[in-house]
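Asker: Sequence and predicted structure, then a few things I'm wondering about:
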Amino acid sequence: MAMVSHEYRTPLAIIQGNIELVSYGELQQRPIEGVNIKAMRRAVDRLVEVMDTALHQSRLLESVGGTAWRQVAVMGYIEQQVEAARVLWPKRVVRVECGVGNAAVAGDLPLLNTVLFNLLDNAQKYSPVWSEILLRCRTEGGMMVLSIQNQSTLPLQEDGDVLFRKSYRGRNSTIQQGKGVGLWIVREVVEQHGGSVALTCSLDGAVQVVIRLPLAGVER
């Protein structure tokens, strides 16, 4: 991972520099930065974040131990990742229904970001472009309950639990590139944070992923 990160950084730096040049040129003509430039900027930032996170994702293969954990405000965490999704996929509608107040969870923020971003990415990737992605969040019994729902392009034939296996790709993934590790990473991170994750699909093709994470400072 260190080698991959090193090799990625030079081309990413070049891309980032050229985005800045293009942005500067556009701003000379228009005072507001264009949507395409914002999307490119966010995409590069996301790649840099992924590489940095990957460097310490060896924790997935060992006990995290909570040494890098801190309190993460649920609302801020959700808003940040949803905003990133809206910039990257401006044609997609992401609706948020969240009533958690000042609730927080304890965890490693880069890894938790990976969880929510992977789920939002899957939701937009495997649903019609005209359909909305619905994110709901609430607290229940000392847990944060976060659900992401989307309309699947193809009915899921697999059991939800199977899709979380490493390198397993569902039938509707044949139209998209990938290695089948996204949901596996989601489950590994969530379980190491003391939570659980489940995926269900209704007869009308609605897919829902539900994550449960312990609230910070709540004894169970």
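Answerer: Perfect, thanks for sending it.
Asker: Every contact and neighbour count from this point should use C-alpha atoms.
Answerer: Noted.
Asker: all helices in the chain, in order from the N-terminus.
Answerer: Secondary structure of the chain, counting by DSSP state H: helices at 2-29, 35-55, 74-88, 109-125, 182-192.
Asker: OK, contacts around Glu49?
Answerer: Residues counted as contacts of Glu49 (CA atoms under 8 Å, 6 or more residues apart in numbering) are Pro110.
Asker: same thing with Gly101?
Answerer: Neighbour list for Gly101: Met75 [criterion: CA under 8 Å, 6+ apart].
Asker: try Val189
Answerer: For Val189, the set of contacting residues under the criterion of CA under 8 Å, 6+ apart consists of Leu60, Leu111, Leu112, Val115.
Asker: do that again at 10 Å, thanks
Answerer: With contacts taken as CA atoms under 10 Å, 6 or more residues apart in numbering, Val189 has the following neighbours: 57, 59-60, 64, 107-108, 111-112, 114-115, 183, 195-197.
Asker: Among these, which one sits closest to Val4?
Answerer: The closest of these to Val4 turns out to be Gln57 (CA to CA; 13.5 Å).
Asker: Thought Ile185 was touching the closest one, still the case?
Answerer: Yes - using CA atoms under 10 Å, Gln57 and Ile185 qualify as a contacting pair, with a distance of 9.3 Å.
Asker: Quick one, which of the contacts of Val189 are buried?
Answerer: Among these, those classed as buried by 16 or more other CA atoms under 10 Å are Gln57, Val64, Gly107, Asp108, Leu111, Leu112, Thr114, Val115, Leu183, Gly195, Ser196, Val197.
Asker: In addition, the following structure is provided for comparison:
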Amino acid sequence: MCINELKDAKKHLTKEVYHLKRQEAQLKKSISILRSRCVSTSNGIIAVSLEGDILGFNQQFLGMWRIPDSWMVSNSFNQCQAFFESQLKNPEAFRKLMWNISAQSDVDSYDILELKDGRIFAQYSQPQWLGDKIIGRLCSVWDITEPKRAEEVLQLNKTRWHTLAETTDASIFVIQGGNLSYINPAAEILSGYTKQELLSGIDPRQLIKNKKHRNLHNQNLQYQELKILAKNGTEHWLGCVVTMLDYEETPVKIIAGIDITDYKKAESSLHEALEQAKQVSEVRAHFMSMVCHQFRTPLNVVSFSNSLLKRRINEWMEVKALPLVDHIQSAVAQITKMLDDILLFSKAETAQLNFEAKPLDLVQFCNELIVQIQKSGSQQPINFMSQGGDLTVYIDQKLLEPILRNLLDNAIKYSPTGSPVDLKLYCECGKIIFQVTDRGVGIPVADIQRVFEPFYRGRNIDNLPGTGLGLSIVKTLVDLHGGHIAVESDVDVGTTVTIMLPLMKSKF
């Protein structure tokens, strides 16, 4: 019985020895792997048993903590405790990390250690297992001083930037991946949208409707002028500096701008003023050229006729001299008419004409005007048609006469010899209506919109004399009456000009 027990005990002991040897082999293997890792890594590594014995460490650990080699000879981590804690600003964090974690704790831990000399370490601790038991902890330490300081500087700059962005009067928009990711209070006020509205999915293209840009010397910067469409529909121009960045492989556009709407309006007004000045200059030059040209012909007639009369005044009888005198008289009348038109236009343009209504028999007035025109040598018959024999209204005769005279003169001038001109007078819907119709050269469609411009003449009447002021004067005088003018025309068919003036049968 005893022998059998001894045999069983021997077998059991043999198994235990075998098991221990396997554990020892595994432990040696783990230590070998640990040493290999400790040597190859740039981090400081130390392995400590639950009893406080140092199982292994690397030179990086000694160098980082600046521990004398003699301190590690004893392999007692507890003896180094006071040294480690003396180097730290907050020893409690290190003590909790290394000594206060129980043997049963299988959690990994991470902490930041700040040293008194200004350095900053990151420490990661994890349990070391042997089979299903924890036999100690492995700590990895690395220096994060520079990254941490860079992070602090970045955070400081971010705080400063945020403070500046929140308090500046400049509008700031940040667009990331095609969507708005930040706007400041100034941008809210400018756009009329709240930050929540803009950041909840509004397409930046809905907000930014137009842009003009030019590069600056810095390739990462652009100057842009952006047109912002506000929530209430108003438009604002921003003068912006645009910065392009890459953040986590996503393009980021930062737009910072000030409102230049007033400047753009002033710029537009300046351009308009310059354009108007240019047009005035062109009109003035055209006017001078036209006046010189129009005056030259009648003046040549006067000069030539006068020269002949001087040389032959004693030889010629009245029959021969009279036509020359008629030519002189006609030329002088032509010049007088042009000067009268220019003077009347000048007074109308400078508001030197006043509307003074007095009772006037329009039928009698029109008949007398037609007689005057036909006595001046017109060869075209004027057909006058009126609604009745007596139509007395309050109107300014001195303004009405040049209106009708210019319309009838134009109709006669641009009609074939002997072709009739119609003048109609009637009342309709509280208005006095004058209508002059000819059967002449007509006005091209492209010219109808410009016939009221000063000195403008249709392209098909260049060979006929005129200042181009007639219809411009008529339009100005009609406006003084508070009336309306309309032109209908077909080339080579004729033209109808309709004047509508307010009807006043008593003085207002």
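Answerer: Right, received. Where do you want to start? This is a predicted model, so every value here is computed, not measured.
Asker: rewinding a little: which neighbours do Gln57 and Ile185 of the first structure share?
Answerer: Counting by CA under 10 Å, 6+ apart, the contacts common to Gln57 of the first structure and Ile185 are Leu111.
Asker: What segments of the stretch 351-500 of the second structure are strands?
Answerer: In the stretch 351-500 of the second structure, the segments counted as strands under DSSP state E, counting those that start in this stretch are 358-361, 382-386, 392-395, 421-428, 431-438, 484-490, 494-502.
Asker: cool, and the stretch 151-300 of the second structure?
Answerer: Using DSSP E, counting those that start in this stretch, the strands assigned to the stretch 151-300 of the second structure run over residues 171-176, 179-183, 208-215, 221-229, 235-247, 250-259.
Asker: Distance to Leu113 of the second structure and mean neighbour count for the ones you listed - can I get that in TSV?
Answerer: Listed next are these as TSV, based on distance: least, CA to CA, whole Å; neighbours: other CA atoms under 10 Å:
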stretch	distance to Leu113 of the second structure	mean neighbour count
strand 171-176	36	21
strand 179-183	35	19
strand 208-215	47	12
strand 221-229	41	20
strand 235-247	29	18
strand 250-259	34	19
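Asker: could you dump these to TSV with distance to Ser191 of the second structure?
Answerer: Compiled in TSV, these are given as follows (distance: least, CA to CA, whole Å):
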stretch	distance to Ser191 of the second structure
strand 171-176	9
strand 179-183	10
strand 208-215	10
strand 221-229	7
strand 235-247	9
strand 250-259	11
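Asker: who's in contact with Val207 of the first structure?
Answerer: Each residue near Val207 of the first structure by CA under 10 Å, 6+ apart is listed here: 123, 126-127, 148-152, 155-156, 160, 199-201.
Asker: ok, back up a step: so can I have TSV of the contacts of Val189 of the first structure showing distance to Gln29 of the first structure?
Answerer: Below are the contacts of Val189 of the first structure laid out as TSV (distance: CA to CA, whole Å):
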residue	distance to Gln29 of the first structure
Gln57	43
Arg59	47
Leu60	47
Val64	50
Gly107	44
Asp108	42
Leu111	40
Leu112	39
Thr114	36
Val115	39
Leu183	43
Gly195	50
Ser196	50
Val197	48
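Asker: quick one: Ile342 of the second structure and Val291 of the second structure, what's the gap?
Answerer: As defined by CA to CA, to the nearest Å, Ile342 of the second structure lies at a distance of 10 Å from Val291 of the second structure.
Asker: Which residues are in contact with each of these two?
Answerer: Common contacts of Ile342 of the second structure and Val291 (CA under 10 Å, 6+ apart): Thr467.
Asker: any idea how far Pro444 of the second structure is from Glu488 of the second structure?
Answerer: Note on Pro444 of the second structure: its distance to Glu488 of the second structure, by CA to CA, is 10 Å.
Asker: Just tell me which of the strands of the stretch 151-300 of the second structure ends up closest to Glu152 of the second structure.
Answerer: With CA to CA as the criterion, Glu152 of the second structure lies closest to strand 235-247 of those, at 18.2 Å.
Asker: Show where the closest one falls in the first structure, residue numbers please.
Answerer: No residues of the first structure are matched to strand 235-247 of the second structure when aligned by TM-score structural alignment.
Asker: Ok, stretch 136-156 of the second structure next?
Answerer: Aligned by TM-score structural alignment, stretch 136-156 of the second structure falls on no residue of the first structure.
Asker: What residues sit buried inside that stretch?
Answerer: Under the neighbour-count criterion of 16+ other CA under 10 Å, stretch 136-156 of the second structure has Gly136, Arg137, Leu138, Cys139, Ser140, Val141, Trp142, Asp143, Ile144, Thr145 buried.
Asker: And stretch 171-191 of the first structure, by the same measure?
Answerer: Counting neighbours by 16+ other CA under 10 Å, stretch 171-191 of the first structure gives 172-173, 180-191 as buried.
Asker: Give the aligned range of it in the second structure.
Answerer: So stretch 171-191 of the first structure sits over residues 459-479 in the second structure, by TM-score structural alignment.
Asker: picking up where we left off before, tell me which two in the buried residues of stretch 136-156 of the second structure are the farthest apart.
Answerer: Of all pairs drawn from these, the widest gap by CA to CA lies between Gly136 and Thr145 and measures 28.2 Å.
Asker: hmm, back to that, okay if I get the helices of the first structure as TSV plus distance to Tyr168 of the first structure?
Answerer: Converted to TSV, the helices of the first structure look like this (distance: least, CA to CA, whole Å):
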stretch	distance to Tyr168 of the first structure
helix 2-29	23
helix 35-55	20
helix 74-88	24
helix 109-125	14
helix 182-192	9
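Asker: closest one to Val100 of the first structure among those helices?
Answerer: Among the helices of the first structure, if distance is taken as CA to CA, the winner is helix 74-88, at 7.2 Å.
Asker: Now do the buried residues in the closest one.
Answerer: In helix 74-88 of the first structure, residues buried by neighbour count (16+ other CA under 10 Å) are Val74, Met75, Tyr77, Ile78, Gln81, Val82, Ala84, Ala85, Val87, Leu88.
Asker: out of those residues, who's nearest Pro11 of the first structure?
Answerer: Looking at the buried residues of helix 74-88 of the first structure and their distance to Pro11 of the first structure, the nearest is Leu88, at 19.8 Å (CA to CA).
Asker: Trace the closest one over to the second structure, please.
Answerer: Looking across to the second structure (by TM-score structural alignment), Leu88 of the first structure lines up with Ser376.
Asker: From Gln59 of the second structure, how far off is its match?
Answerer: When CA to CA is the yardstick, Ser376 of the second structure and Gln59 of the second structure sit 124 Å from each other.
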